[in-house]
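Visitor: could you look at this predicted model? Sequence included:
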Amino acid sequence: MRDLSHQQIVGVERRKVPRNISLQNRIIINISGVRFETFKSTLEVYPNTLLGNPKRRKYYYDNVLEEYFFDRHRGCFEAILYYYQSKGRLRRPNSVPLDTFLEEIIFFDLGQDALAQVRKDENLKEVEKAQLPRNRCRRYGDMVPVTALGRLTAVICALAGVGTIGMLVSVLVDRYHRIVFRTFVSFQNWFYGLLMAERTAEKRRIEGPVTKA
C-alpha cells in the first residue's frame, strides 16, 4: 500500500502542473538507472536538504544527459521523493530494510524531523550518548565497541602494552643473567682462592718448617 501511494502522488503532481509550465522548472533525477521526474519548486520547499539546495545538488548534475545522477538505492528514493511531494510525509517501503532507509535519509540530508518521524513510525528509541570516564586511558577502552577510531586506538594501545611488557621482560632477563654471571664469577674466584690456599698449606706441610741458619 505504501508503494502504491508513492506512485499515485507522482501522478497527482503532474496533473497539478499546467502544461505550459516552463521546462526550466522540470527536473530529472537518475537513481542508478531509474529516472524520476519532478519540479525544482517541489524540491526547494526544503532548501536545507541535498535535493532542495541548488548549489549542493549541482555537484551531481550530468551536463550531457541533462539530469542529476545518484548511485543510490532505487526503492528508497521513491519514498524520499514522496517526502517532498507530500510536504513532509515519510514512510519506509516494506521491501526496504530499515538500516538502508536510514542511510538514504542521512545521505539526502532530510533532517532531524524526518529521522524523528521514522523513529516514531518504527518504534525506535534514540540512542543516548554514552558517558565516557574522565580518565583518558579508560575512555579509549570504552570507545572500542562504539567507534572505528576507538577500535584503532584499542589496537594501538594493545600493541604498545605488549611492547612495554616485552621490554620489561627483556630488561629483567638481562639483569638476571648479569646477577647470575657475577655470582658465578665471585664464587669461582672464591673457590679458586680457597683451592690455592689449600695447596700452599699442603706444600708447606710436605716441605716441613723452614730452619733458620
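Guide: Ah, there it is.
Visitor: switch to C-alpha atoms for all contacts and neighbour counts from now on
Guide: OK.
Visitor: mind giving me the packing neighbours of the longest helix anywhere in the chain?
Guide: Determined from DSSP state H, the single longest helix within the chain is helix 148-207. Here helix 148-207 touches helix 136-143, going by 3 or more Cα pairs under 8 Å, 6 or more residues apart in numbering; DSSP states H and E.
Visitor: helices or strands up against the helix it packs on?
Guide: helix 148-207.
Visitor: between helix 136-143 and the helix it packs on, find me the angle.
Guide: Relative orientation of helix 148-207 and helix 136-143, computed by axes from the mean of the first three to the mean of the last three Cα atoms, to 10 degrees: 120 degrees.
Visitor: what's the neighbour count on residue 114?
Guide: A count of nearby residues for residue 114, using other Cα atoms under 10 Å, gives 20.
Visitor: please report the distance of it from residue 2.
Guide: 17 Å (Cα to Cα, to the nearest Å).
Visitor: which non-adjacent residue is nearest residue 143?
Guide: Of all residues not flanking residue 143 in the chain, residue 150 sits nearest, at 4.5 Å (Cα to Cα, 6 or more residues apart in numbering).
Visitor: er, residue 149 actually
Guide: Residue 149's closest residue in space is residue 143 (Cα to Cα, 6+ apart), at 7.7 Å.
Visitor: please compare the first structure with the one that follows:
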Amino acid sequence: MKIRLLLILLLFVASVGVLVWLYDGKAFLPPKHARSTWHEITADLEACGHRKHLKARQYRHFAKIAAAEHQYPAERLFRAIACSEELQEQNLAAAIHRLGGSYTPPGDIALYGSSTAGNLERCIGIERYRFGRHSDAEIRRAMSRGNRYAARLQVWAAANDLRQIVLLESLGRNSASGFAVCPRCGNLYATTYLDRYCPHCLTAGEEFIRFE
C-alpha cells in the first residue's frame, strides 16, 4: 500500500514538473504575432533595399550613357540619384541587421539603356509605376505593427522616390545647375532650392554631397 502511494506521489510530482517546464518554455518564446510581424517588416525592408540597389546600378549606367552623349545635366542627375539610392540601401540594410535579420543585395542584374532621351522617358514611367505600387503599403504595415523605426526609413525612401520623379520630369525645363544628396538619409535636392538642413534627418547642408 505504501509503495502504491509512493508511486502515485512520484507520478504527481513528475506531472507537475512537466507542466511547469512546458509553461516556462512557452513563456520564453516570442508571441506568434510578434514573430510574424518581425518577418513582415524585415521582408519589406529587404524588398525596398533590393529596389534601391537595382535603381542605383541602373542610374550609374544611365550616367555613363549621358556622359558619352555630352548630356551633362542628365549625367549629374543620374549620378545624384544613384548616390541617393546607395545611401538609402545602406540604411535599410543596417535596419534589417538591427532587427535581427540579414541583408544580401541581389545578384545578377540585367541593365538596359538606349539614348539619354529614351532612358529618361522610360525611367519616368517606371518610377511612377513603382511609386504607386509600393509607397503606401509598406509604410502602413510598419505603422500598424508599431515599428516607427522601419516606417521612418520607408517614408524617407518614398519621399525620395517622389522627389526623383519631379526632378526627372523637370530636367531640361529648369535652370538647376546641379544636385545635392544628404549623406545620412539620401534625400535628394536640386541645388537651386537647397535647404540649410535636411528636413528628414537634420543634417547640415554644408555636409551634402554635391553633383555640379
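Guide: Looks like it arrived, so ask away. It should be emphasised that the depicted structure is a prediction, and the values quoted were computed from it without experimental measurement.
Visitor: TM-score for the pair, please.
Guide: Once superposed, the chains reach a TM-score of 0.24 (TM-score structural alignment, normalised by the length of the second structure), with 71 aligned residues with a Cα RMSD of 4.5 Å.
Visitor: ok, the residue nearest to residue 149 of the first structure - contacts?
Guide: Remark: with contacts taken as Cα atoms under 8 Å, 6 or more residues apart in numbering, residue 143 of the first structure is in contact with 149, 150, 151.
Visitor: surely the second one meets residue 138?
Guide: No: with contact defined as Cα atoms under 8 Å, residue 150 of the first structure and residue 138 do not form a contacting pair (11.1 Å).
Visitor: between the two, tell me which one has more neighbours.
Guide: More crowded of residue 150 of the first structure and residue 138, by other Cα under 10 Å: residue 150, with 17 against 11.
Visitor: so what's the more buried one up against?
Guide: Contact partners of residue 150 of the first structure, counting by Cα under 8 Å, 6+ apart, are 140, 141, 142, 143, 144.
Visitor: quick check, nearest of the residues you listed to residue 84 of the first structure?
Guide: Closest to residue 84 of the first structure out of the contacts of residue 150 of the first structure is residue 143 (37.6 Å), distances taken as Cα to Cα.
Visitor: distance of that closest one relative to residue 161 of the first structure?
Guide: To residue 161 of the first structure, residue 143 of the first structure is 17 Å away according to Cα to Cα.
Visitor: and if you look at residue 5 of the first structure?
Guide: Distance from residue 5 of the first structure to residue 161 of the first structure, by Cα to Cα: 59 Å.
Visitor: equivalent analysis for residue 180 of the first structure, please.
Guide: As judged by Cα to Cα, residue 180 of the first structure and residue 161 of the first structure stand 28 Å apart.
Visitor: tell me who's in contact with residue 42 of the first structure.
Guide: Residue 42 of the first structure makes contact with 84, 85, according to Cα under 8 Å, 6+ apart.
Visitor: buried sites along the helix or strand harbouring it?
Guide: Using DSSP states H and E, residue 42 of the first structure falls within helix 40-43. Buried positions in helix 40-43 of the first structure, judged by neighbour count with 16 or more other Cα atoms under 10 Å: 40, 42, 43.
Visitor: for stretch 156-166 of the second structure, same thing?
Guide: Applying 16+ other Cα under 10 Å to stretch 156-166 of the second structure flags 156, 157, 158, 159, 160, 161, 162, 163, 164, 165 as buried.
Visitor: keep only those of the residues you listed that are in helices.
Guide: Secondary structure from DSSP H places 156, 157, 158, 159, 160, 161, 162, 163, 164, 165 of these in helices.
Visitor: for the closest residue to the third one other than its chain neighbours, give me its contacts.
Guide: Read it as residue 158 of the second structure. Sequence neighbours aside, residue 135 is the residue nearest to residue 158 of the second structure in space, at 5.4 Å (criterion: Cα to Cα, 6+ apart). Contact analysis of residue 135 of the second structure by Cα under 8 Å, 6+ apart lists 154, 155, 158.
Visitor: JSON lines please, covering the residues you listed and showing distance to residue 37 of the second structure.
Guide: Output for those, formatted as JSON lines (distance: Cα to Cα, whole Å):
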{"residue": "154", "distance to residue 37 of the second structure": "16"}
{"residue": "155", "distance to residue 37 of the second structure": "18"}
{"residue": "158", "distance to residue 37 of the second structure": "21"}
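Visitor: tell me the buried residues in the helix or strand encompassing residue 132 of the second structure?
Guide: Using DSSP H and E, residue 132 of the second structure falls within helix 116-144. Neighbour-count burial for helix 116-144 of the second structure, with 16+ other Cα under 10 Å as criterion, is recorded at 116, 119-120, 123-124, 127, 131, 135, 138-139, 141-143.
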